[in-house]
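*Asks:* for reference, the sequence and a predicted model appear below.
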Amino acid sequence: MGEGTGMTFSLLGRCAWTRQFGAAVTTSSIAVGTRVPFLAAGIGGVLTQHRTDPRLGPRGLDLLRSGCTAAETVAALVASTPDHRWRQIAVMDAQGRTAHFDGERVKPSRSVSHGQDVVALGNILANERVAVAMAEAFLAAADQPLAERLVRALEAGEAAGGEHGEVTSASLTVVDRECFPYVDLRIDKAVGPIPALRALWEEYAPLADGFVQRAIAPEDAPII
């Protein structure tokens, strides 16, 4: 099957202190990071999955920019697509409010969990606890950087049972103040993509600020 028909678990998260937004996702098909998560600095984020329509991501961000809340954005996205029965959508707005939609053709087990500055969801999962475990892990790591919290949430989702089948791709994205991502890491095809994403994040973490510095103040930027 794969992400085209589901088998995906993901989350959107926000850091109340830095105002960063982030998303992490994993699935059974190739290159999930190109299709599911959409983020904009200072605006929020959108997840679009199951029979995935990536057009809903930019459309959702435009709605958020126009002043729509998360709930209003989800309602407008559902109304805008005649194929909403196949869609699973989550949205977070600039205030950290969250909303989601499960179309009637989204395959079980489905799972969703909303918390302070987080929404986690999935489809074709091993059990309904997967999203709850993800949100709990995110909230329990409140003292960690946002990207770390997102990776821990993916790990918790896998530990709680994950999908019906093996995942093969994963992605981690965080936006901060600039028009480009603060973190944008992808495992496009691998056995064990979540551990691979963990290793990639741990290598990237000490370099992230330096890459931003290169853009905004190159004279003082570190050599990386």
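*Replies:* Nice, thanks for sending it over. Numbers count the residues shown, from 1 in each chain.
*Asks:* all contacts plus neighbour counts: C-alpha atoms, from now on.
*Replies:* Noted.
*Asks:* quick one: the helices in this structure?
*Replies:* 56-65, 70-80, 130-140, 146-159, 193-204, 208-216 (DSSP state H).
*Asks:* can you list the buried residues in the last one?
*Replies:* Within helix 208-216, the residues that count as buried by 16 or more other C-alpha atoms under 10 Å are 210-212.
*Asks:* among these, which one lies nearest to residue 181?
*Replies:* Relative to residue 181, the closest of the buried residues of helix 208-216 is residue 212; by C-alpha to C-alpha it sits at 9.2 Å.
*Asks:* now for that closest one: which residues touch it?
*Replies:* residue 182 (C-alpha atoms under 8 Å, 6 or more residues apart in numbering).
*Asks:* quick one: it from residue 144, how far?
*Replies:* According to C-alpha to C-alpha, to the nearest Å, residue 212 stands 20 Å off from residue 144.
*Asks:* likewise residue 224?
*Replies:* From residue 224 to residue 144 the distance is 24 Å (C-alpha to C-alpha).
*Asks:* neighbour count winner among the two?
*Replies:* residue 144 (13 against 7; other C-alpha atoms under 10 Å).
*Asks:* closest one of the buried residues of helix 208-216 to residue 31?
*Replies:* residue 211 (23.8 Å).
*Asks:* list the contacts of that closest one.
*Replies:* Going by C-alpha under 8 Å, 6+ apart, the list of residues near residue 211 reads residue 221.
*Asks:* circling back: can you put the helices of the chain in TSV and add distance to residue 50?
*Replies:* Shown next, in TSV, are these (distance: least, C-alpha to C-alpha, whole Å):
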stretch	distance to residue 50
helix 56-65	12
helix 70-80	14
helix 130-140	15
helix 146-159	17
helix 193-204	19
helix 208-216	31
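*Asks:* this is the comparison structure:
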Amino acid sequence: MTFSIVARVGDAHGVAVASKFLAAAAVVPAAEAGAGALATQAWANIAFGPQGLALLRTGVRAEDVVAGLVASDPGRAQRQLGVVGADGDGATYTGDECPSWAGGVVGDGYAIQGNILTGPEVVREMEAAWLASAELPLAERLVAALAAGDAAGGDSRGRQSAGVYVVEAGAGYAGAGDVACDLRVDDHPDPVTELRRLLGVHELLFGRPDPDSLLEIEGELAEEIEARLKELGHATLDQWAGVENLEGRLVEGKIDPIVLARLRGEV
């Protein structure tokens, strides 16, 4: 009843999932910075999350994590599982009693799987999208793969929910945690499209400014910023950015072009 991708880029790990199931992303993904990530689905065994991460934390390879979890589970025939560790290929498992079509594919740093799909083309298209988007950040690559699977047919019962979860050491809000991205669409007629929209908003608000693109606040630009802030009823850029939740993109004496575009009302 679900399709997902579990993947790694560098030190970042993440999971993206979509399903005709309420709030699938509240059940399916688990990830820990520096250890790995997994997806548990079909007749999901939620114990796989903490158990699998405990194994990954000790350096157990993805295929051995899958083997260990499945071997100890009497309900294995109805389970589906994808795992990626800190290095090497991902691993996937589909129990014999998972509703058709069900299966998965793996490669270096990824595992893609689904059940009750319209056909194998769903996971094939997800894999193609993943491999073709190496220039994107992990969260965007995961959602691009999810969108490809959705476009190929996705869950044969229809659409309801989607989510993306990414962890990386120190990549959380204000550098205070490891959760770089945790977005969910729990009940929506077009959840993957809505997830992509939310990811764009997330990047706008919480993305880190590119040092090479920063503009010096001086001359005409400084005058423009001061005038626009006055029109909006704010005394300082800091004050306005706090209202807009853009304080993480502020740099002393400079301005992020994305912040400037927001100030100008362009985004």
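*Replies:* Structure's in. What do you need? Only a predicted model underlies this, so the values are computations on that prediction, with no experimental measurement involved.
*Asks:* TM-score them against each other, please.
*Replies:* The TM-score (TM-score structural alignment, normalised by the length of the first structure) is 0.88; 207 aligned residues with a C-alpha RMSD of 1.6 Å.
*Asks:* how about the buried residues of helix 208-216 of the first structure in TSV, adding distance to residue 42 of the first structure?
*Replies:* Shown next, in TSV, are the buried residues of helix 208-216 of the first structure (distance: C-alpha to C-alpha, whole Å):
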residue	distance to residue 42 of the first structure
210	21
211	20
212	16
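*Asks:* let me see the ranges of the strands in the second structure.
*Replies:* Under the criterion DSSP state E, strands of the second structure are mapped to 2-9, 12-19, 29-32, 36-42, 79-84, 91-94, 103-107, 110-115, 161-167, 179-185, 215-216, 254-255.
*Asks:* of the ones you listed, which approaches residue 55 of the second structure most closely?
*Replies:* Nearest of the strands of the second structure (C-alpha to C-alpha): strand 36-42, 9.6 Å.
*Asks:* give the contact list for the aligned partner of residue 64 of the first structure in the second structure.
*Replies:* Aligned counterpart of residue 64 of the first structure in the second structure: residue 56 (TM-score structural alignment). Contacts for residue 56 of the second structure (C-alpha under 8 Å, 6+ apart) come out as 35-36, 62, 65, 85-86.
*Asks:* which residue sits closest to the residue nearest the centre of the first structure, ignoring its sequence neighbours?
*Replies:* Central residue of the first structure (C-alpha atoms, centre = their mean): residue 23, 2.5 Å from the mean position. Nearest non-adjacent residue to residue 23 of the first structure, counting by C-alpha to C-alpha, 6 or more residues apart in numbering: residue 12, 4.5 Å away.
*Asks:* contacting residues for the one you found?
*Replies:* 21-24, 45-47, 90-92, 118-120.
*Asks:* ok, so of those residues, who is nearest residue 196 of the first structure?
*Replies:* residue 24 (13.3 Å).
*Asks:* trace the closest one over to the second structure, please.
*Replies:* That one, residue 24 of the first structure, aligns with residue 16 by TM-score structural alignment.
*Asks:* quick check: the closest residue to its match other than its chain neighbours vs residue 206 of the second structure, distance?
*Replies:* The spatial neighbour of residue 16 of the second structure that comes closest, neighbours along the chain excluded (C-alpha to C-alpha, 6+ apart), is residue 164 at 4.3 Å. Look at residue 164 of the second structure and residue 206 of the second structure: by C-alpha to C-alpha, they are 15 Å apart.
*Asks:* wait, which of the contacts of residue 12 of the first structure is closest to residue 106 of the first structure?
*Replies:* So of these, ranked by how close each gets to residue 106 of the first structure (C-alpha to C-alpha), first place is residue 90, at 13.5 Å.
*Asks:* trace the closest one over to the second structure, please.
*Replies:* Aligned partner of residue 90 of the first structure by TM-score structural alignment: residue 82.
*Asks:* and that match, how many neighbours?
*Replies:* 33.
*Asks:* please apply the same query to residue 34 of the first structure.
*Replies:* Neighbours around residue 34 of the first structure, by other C-alpha under 10 Å: 12.
*Asks:* which position in the second structure pairs with it?
*Replies:* For residue 34 of the first structure, the residue aligned by TM-score structural alignment is residue 26.
*Asks:* hang on, the earlier thing: over in the second structure, see which of the contacts of residue 12 of the first structure survive.
*Replies:* Retained in the second structure (both residues aligned by TM-score structural alignment, their matches' C-alpha atoms under 8 Å) from these: 21-24, 45-47, 90-92, 118-120.
*Asks:* thanks a lot, see you next time.
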